[in-house]
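Chemist: no FASTA, just this:
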């Protein structure tokens, strides 16, 4: 799914309130047009971003809440 550089640079990105101010490994998310969600590395703001459709984002969040990824940490 292609997103213009302008759309990503104009997006309002936010980090989790659980992210510390220590510059550690954090991701940022932003709402995009069409209900899509962008995810990027907070240390590489000009770098690539993952773009999720609304249904992909809901499936991902459902997996996180359902603890499907707990074995990865």
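Modeler: Yes, it's here. Predicted model, so just to flag it, every value in this text is computed and none were measured.

Chemist: going forward, measure contacts between C-alpha atoms and count neighbours the same way
Modeler: Fine.

Chemist: quick one: the strands in this structure, in order.
Modeler: Using DSSP state E, the strands found in the chain span residues 14-15, 27-31, 37-41, 49-52.

Chemist: and here's the other structure:
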């Protein structure tokens, strides 16, 4: 995976441990639990991520 930075929601409160972080790469989107950055990640294709995000905007 291409090294890019992890991003936490701008709406997350400082010190809030109930967040996910997202990392966008040219080939996929990765999601992880912000309080366990060394733990498991979920990976989505660009198409699957775009579908997910568009469903949230409805």
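Modeler: In hand now; what should we look at? Keep in mind it's a predicted model, so treat the numbers as computed, not measured.

Chemist: chain neighbours aside, what residue packs nearest to the residue most central in space within structure 1?
Modeler: Centroid check for structure 1 by CA atoms, centre = their mean gives residue 39 as the closest residue, at 2.2 Å. Nearest in space to residue 39 of structure 1, with sequence neighbours left out and distances taken as CA to CA, 6 or more residues apart in numbering, is residue 29 at 4.6 Å.

Chemist: what is the neighbour count of the one you found?
Modeler: 20 (other CA atoms under 10 Å).

Chemist: go on, residue 22 of structure 1?
Modeler: 7.

Chemist: roughly how far does it sit from residue 16 of structure 1?
Modeler: 13 Å (CA to CA, to the nearest Å).

Chemist: residue 8 of structure 1: how many residues sit nearby?
Modeler: Using other CA under 10 Å, residue 8 of structure 1 is surrounded by 20 other residues.

Chemist: what's the distance between it and residue 28 of structure 1?
Modeler: 12 Å.

Chemist: what sits against the residue nearest to the centre of structure 1?
Modeler: Contacts here follow CA atoms under 8 Å, 6 or more residues apart in numbering; on that basis residue 39 of structure 1 touches 27, 28, 29, 30, 49, 50, 51.
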